[in-house]
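> Got a predicted model here, sequence first, then my questions.
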Amino acid sequence: MTGTKTISLNADIGESFGAWVMGADELIMPHIDCANVACGFHAADPLTMSRTLQLAKEHKVSVGAHPSYPDLVGFGRRHMACSAEEVTAMVQYQVGALQALAAGRQMSVDYVKPHGALYNDMLSDGNTFDAICEAIKALQRDDQVPLMIMATPHNQAWRKRAEEHGVTLIFEGFADRAYDDNGHLRSRQYSDAVFQNDEQIIEQAQRFNNGEKIKSVNGELLDIQIDSLCVHGDNPQAISTIKHIRSLLTKNPESNNQ
């Protein structure tokens, strides 16, 4: 199957906190279409958020809110037993903060992508998914604010569930993450969860870009169709990899930068 649609390139951005620097945002931003901006609960602070927005504006990059559980110490990667009401409130709180900072720069927040454990819980717990959709529904005015979620072999079922809340979905694949046989990301507790080999990352990106099946950690072929491709800015190979993938997506005759 050959790719017949534009696939955007996104990265998690703005994950520094105070004097602590994470990633290389200035080097990554020129090569991506969409920036998932941390909102203060797993990383970032008001000044970091503001500076990240300005960087995105300079490079004409679409901004997405990247909310998480309130877990600075664990970088948002630890599950928290929150009620649906709490999840809705914490997502609204974080997205609202980024929207306020964006408005001050005549910018908008174009989508929401939960981070870390909240992202994973969204697909393993339907109540969490519904709670996040309710938060996004409350934030929408004249324009839709799509929810970015992990693409799996079951995209259509999730799309239907989101539509019940009046929310549209952006399905995301990962160039630098391994997948289990069920089509979900391999847990970071395993040493092979994140690709360190540039060739592996480029090969998986190429398969996604062509609409081909990708390989699980055990060699199973997975049919996962995506709208956006993520490369993590904290990966040691990030800068080199993003440049390669940017070139790859641009070479696709059906693909153009957003």
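Yep, it's here. In this text, all values refer to a predicted model and were calculated from it rather than measured experimentally.
> For the rest of this, base every contact and every neighbour count on C-alpha atoms.
Fine.
> Over to stretch 133-144 now: how far is its first residue from its last?
End-to-end span of stretch 133-144 (Cα to Cα, to the nearest Å): 12 Å.
> Contacts made by that stretch with the rest, please.
Outside stretch 133-144, the residues within contact range by Cα atoms under 8 Å, 6 or more residues apart in numbering are 88-89, 91-92, 96, 112, 145-147, 162, 165-168.
> Stretch 38-53 too?
12-18, 25, 37, 63, 65-76, 94-95, 97-98, 101-102.
> Separate out the buried members of those.
If you count burial by 16 or more other Cα atoms under 10 Å, the buried members of those come out as 12-17, 25, 37, 63, 65-71, 75-76, 94-95, 97-98, 101-102.
> among the residues you listed, which are in strands?
The strands, defined by DSSP state E, take in 12-13, 37, 63, 65-66 from the buried ones among the contacts of stretch 38-53.
> Now do the strands in the protein.
Using DSSP E, the strands of the chain run over 8-13, 34-38, 62-66, 111-112, 147-150, 169-174, 214-215, 221-222, 228-230.
> Columns distance to residue 46 on top of those, output as CSV?
As requested, these are arranged in CSV below (distance: least, Cα to Cα, whole Å):
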stretch, distance to residue 46
strand 8-13, 14
strand 34-38, 10
strand 62-66, 13
strand 111-112, 18
strand 147-150, 23
strand 169-174, 27
strand 214-215, 39
strand 221-222, 40
strand 228-230, 24
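> right, and those - which one's nearest residue 82?
strand 62-66 (17.8 Å; Cα to Cα).
> the inter-axis angle of that closest one versus strand 8-13?
On the basis of axes from the mean of the first three to the mean of the last three Cα atoms, to 10 degrees, strand 62-66 is oriented at 50 degrees to strand 8-13.
> ok, now how distant is the residue lying closest to residue 231 once chain neighbours are set aside from residue 223?
Excluding its sequence neighbours, the residue lying closest to residue 231 (Cα to Cα, 6 or more residues apart in numbering) is residue 11, at 5.4 Å. According to Cα to Cα, residue 11 and residue 223 sit 23 Å apart.
> A further structure is provided below for comparison with the first:
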Amino acid sequence: MAFTIDLNADLGEGFGRWTLTEDEALLSVVTSANVACGFHAGDPSTMRRVCELAVEHGVRIGAQVSYRDLAGFGRRAMEVPADELADEVAYQIGALDVFARAAGARVSYVKPHGALYNRTVTDEEQASAVVTGVVLAGGQLPVLGLPGSLLLRAAAAAGLEPVAEAFADRAYTAQGGLVPRSIPGSVLHEPAAVLGQALSLAARQSVTAVTGERLPVTARSICLHGDTPGAAQAGLRVRRELIRAGVELRAFT
């Protein structure tokens, strides 16, 4: 059986003179780029540069929206009123789209980052606020999120395309959620483990939870975290082995 999957990664996660992600190397691996829009990381020059590189590599540009939390890299829990969050999501999409258009492309989809991503799995108000922000920004942009999340449900209800994703380098709970980063082992660092999980997700549509259960996971995109040390090298290996296994790598947009 032939399988098609999108590979996405978080890119542009630097600020000023500080850099984190191996943007150019990762853009030779992925088919979709989740570009930081300045709220958890990223600045105008970084956003412009990543958009230009993405276009050069034929990679789709996605807006990775976040809570306004540069100090905490967008991974701290925050209480943001729904109307304010919607405005901030629209603001981030619009800012990135300026640079995407200047590079000859457009923002193709939206994905929340960090604490906002996790919050929208179960919080209906915050999930709806993100979707409202996407609609406010204009266009019918697909929304990337965890399978079964309230975010994807809200996106579908608003007439947007919900796109389920899975993670090659994150551990899963028995309920199909991501193991919190505060728990040891929540992030997979061993290249063999990342590769094995990516192959299982793409070809078998399943993942093994930390408690040993085999979970069905139907996803159209697989995420590789760009801020993990050695991400580009691990991603290149994942890409090569997926292709070798007969998996077609293609952007979902």
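Cool, got the structure. Being a predicted model, the structure only gives us computed values, none of them experimental.
> picking that back up, tell me which residue of structure 2 matches up with the residue nearest to residue 231 of structure 1.
Alignment note (TM-score structural alignment): residue 11 of structure 1 maps to residue 9 of structure 2.
> That match: how many residues sit nearby?
27 (other Cα atoms under 10 Å).
> How about residue 139 of structure 2?
Neighbour count for residue 139 of structure 2, taken as other Cα under 10 Å: 12.
> Same check on residue 172 of structure 1?
Neighbours of residue 172 of structure 1 (other Cα under 10 Å): 23.
> who touches it in this structure?
Contacts of residue 172 of structure 1 (Cα under 8 Å, 6+ apart): 148-151, 226-230.
> which helix of structure 1 spans the most residues?
With secondary structure taken from DSSP state H, structure 1 has its longest helix at helix 84-103.
> Where does that helix end up in structure 2?
With TM-score structural alignment as the criterion, helix 84-103 of structure 1 aligns to 82-101.
> After superposing, tell me the mean distance of that stretch to structure 1.
Comparison of stretch 82-101 of structure 2 with structure 1 after fitting gives an average deviation of 0.8 Å (mean Cα distance after the TM-score superposition for structure 1).
> Let me see the residues that make contact with that stretch.
If you take Cα under 8 Å, 6+ apart as the criterion, stretch 82-101 of structure 2 is touched by 35, 37-39, 47-48, 51-52, 61, 63, 65-67, 106-107, 110, 125-126, 129-137.
> from the residues you listed, which ones fall inside helices?
Per DSSP H, the contacts of stretch 82-101 of structure 2 map to helices at 47-48, 51-52, 125-126, 129-136.
> out of those residues, what pair is the most spread apart?
Greatest spacing in these, by Cα to Cα: 52 and 125 (34.8 Å).
> between the two, which one's more packed in?
Between residue 52 of structure 2 and residue 125, residue 52 has the larger neighbour count (other Cα under 10 Å), namely 20 against 16.
> May I see the buried residues of the longest helix of structure 1?
Buried residues in helix 84-103 of structure 1, counting neighbours by 16+ other Cα under 10 Å, are found at 84, 87-88, 90-92, 94-99, 101-102.
> and what of stretch 158-172 of structure 2?
Buried residues in stretch 158-172 of structure 2 (16+ other Cα under 10 Å): 158, 160-172.
> residues in structure 1 matched by that stretch, start to end?
So stretch 158-172 of structure 2 sits over residues 165-179 in structure 1, by TM-score structural alignment.
> end-to-end on the matching stretch?
Distance between the two ends of stretch 165-179 of structure 1: 29 Å, counting by Cα to Cα.
> Just give me how far that stretch sits from the chain centre.
A distance of 7 Å separates the centroid of the chain from that of stretch 165-179 of structure 1, by Cα atoms, centre = their mean, to the nearest Å.
> distance of the one residue sitting closest to the centre of structure 1 from residue 223 of structure 1?
What sits nearest the mean C-alpha location of structure 1, by Cα atoms, centre = their mean, is residue 113, with 5.1 Å. Residue 113 of structure 1 is 22 Å from residue 223 of structure 1, where distance means Cα to Cα.
> do the same with residue 99 of structure 1
35 Å.
> Likewise for residue 90 of structure 1?
33 Å.
> go on, residue 2 of structure 1?
For residue 2 of structure 1 relative to residue 223 of structure 1 (Cα to Cα), the value is 13 Å.
> can I get the contacts of residue 172 of structure 1 in JSON lines with neighbour count and distance to residue 213 of structure 1?
Formatted as JSON lines, those follow (neighbours: other Cα atoms under 10 Å; distance: Cα to Cα, whole Å):
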{"residue": "148", "neighbour count": "22", "distance to residue 213 of structure 1": "21"}
{"residue": "149", "neighbour count": "24", "distance to residue 213 of structure 1": "19"}
{"residue": "150", "neighbour count": "22", "distance to residue 213 of structure 1": "16"}
{"residue": "151", "neighbour count": "26", "distance to residue 213 of structure 1": "13"}
{"residue": "226", "neighbour count": "23", "distance to residue 213 of structure 1": "11"}
{"residue": "227", "neighbour count": "18", "distance to residue 213 of structure 1": "15"}
{"residue": "228", "neighbour count": "24", "distance to residue 213 of structure 1": "16"}
{"residue": "229", "neighbour count": "25", "distance to residue 213 of structure 1": "15"}
{"residue": "230", "neighbour count": "22", "distance to residue 213 of structure 1": "17"}
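> so which of those residues hold up in structure 2?
Using both residues aligned by TM-score structural alignment, their matches' Cα atoms under 8 Å, structure 2 keeps these contacts from the contacts of residue 172 of structure 1: 148-151, 226-230.
> List just the nearest of the ones in strands among the buried ones among the contacts of stretch 38-53 of structure 1 to residue 189 of structure 1.
Closest to residue 189 of structure 1 out of these is residue 12 (20.0 Å), distances taken as Cα to Cα.
> nearest residue to the counterpart of residue 242 of structure 1 in structure 2 other than its sequence neighbours?
Aligned by TM-score structural alignment, residue 242 of structure 1 pairs with residue 235 of structure 2. Ranked by Cα to Cα, 6+ apart and with sequence neighbours excluded, the top spatial neighbour of residue 235 of structure 2 is residue 29, at 6.3 Å.
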